[in-house]
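[1] Could you look at this predicted model? Sequence included:
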Amino acid sequence: MILKCEWCEKLHASEIACTVYWELPDGSRAIEITETPGIKCTSCGMEYQTEATIEALEDQLLLVDTKRIGNGIPYDELMALPRFLKRNYFKF
């Protein structure tokens, strides 16, 4: 599926799975998250995550026991970790 790139606005972007590095909410360290849904544009070369993916990652990292996460984790495993709360109640 060809998508419009959010950076250069050309129709040369497609969905990919990529590796990202994310700082934990407490700022103690960063982790590697593999197989993360993303977008890559063949026109400008930009590789990025959608706002929905970013929000899902940040919410999950806020709501799980990050001490259970080593230096890296696949996206699906991260999203399957049990949460302390059902949702982020701090989002208004």
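    On my side now, so go ahead. Given the structure is predicted, the values throughout are model-derived calculations rather than measurements.

[2] can we go C-alpha only for contacts and neighbour counts from here?
    OK.

[3] what's residue 9 in contact with, if anything?
    Not one residue lies near residue 9 by Cα atoms under 8 Å, 6 or more residues apart in numbering.

[4] On the three-state scheme, it is what?
    Of the three states, residue 9 takes coil under DSSP: H, G, I helix; E, B strand; the rest coil.

[5] quick one, strands of this protein?
    Taking DSSP state E as the criterion, the chain carries its strands at 13-23, 30-41, 47-48, 72-74.

[6] was I right about residue 43 contacting residue 10?
    Yes: using Cα atoms under 8 Å, residue 43 is in contact with residue 10, at 7.2 Å.

[7] Need the strands of the chain in a markdown table (columns: distance to residue 4 and mean neighbour count).
    Shown next, in a markdown table, are the strands of the chain (distance: least, Cα to Cα, whole Å; neighbours: other Cα atoms under 10 Å):
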| stretch | distance to residue 4 | mean neighbour count |
| --- | --- | --- |
| strand 13-23 | 6 | 16 |
| strand 30-41 | 8 | 19 |
| strand 47-48 | 13 | 19 |
| strand 72-74 | 26 | 15 |
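
[8] Put this next to the first one:
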Amino acid sequence: MKCEWCDEEGAFEATNKVYWELPDGSRSIELISVPCIKCPACGMEHQEEDIVEKIETQLLLIDTKKLPPSMTYDEFMSVPRWLKRNYFNF
């Protein structure tokens, strides 16, 4: 796989830890084992756009006040939603 940042071959799928600000700006949460792309050449780790969109959408559809300070990506994505879908995503 080619790295989007340095154009070197050798990037690979992995997981990492990220911190995400809640939509109301009150705090951030730590998400563990989030799918990512890692590049050994430049050291960059990033989430692909579909993962970013899933996290952002989930944050809009759940009760963020009840989130613990830290949780795994899978736990986060399984939090029950208040709404069925993101009505603001055109």
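    Good, I have the coordinates. Worth saying up front: this structure is predicted, and the values here are computed from it rather than measured.

[9] Of the strands of structure 1, which is nearest residue 62 of structure 1?
    strand 13-23 (11.0 Å; Cα to Cα).

[10] residues in contact with that closest one?
    Residues contacting strand 13-23 of structure 1 (Cα under 8 Å, 6+ apart): 1-5, 29-43.

[11] try stretch 72-84 of structure 2
    31, 32, 33, 34, 55, 58, 61, 62, 63.

[12] who's in contact with the first one?
    Translated: residue 31 of structure 2. 17, 18, 19, 20, 70, 71, 72, 73, 76.

[13] To which residue of structure 1 is it aligned?
    Using TM-score structural alignment, the partner of residue 31 of structure 2 in structure 1 is residue 33.

[14] Now do its match against residue 83 of structure 1, distance only.
    Using Cα to Cα, to the nearest Å, residue 33 of structure 1 is found at 18 Å from residue 83 of structure 1.

[15] angle of the longest helix along structure 1 against strand 13-23?
    What stands out as the longest helix in structure 1, according to DSSP state H, is helix 51-63. Here the directions of helix 51-63 of structure 1 and strand 13-23 differ by 20 degrees (axes from the mean of the first three to the mean of the last three Cα atoms, to 10 degrees).
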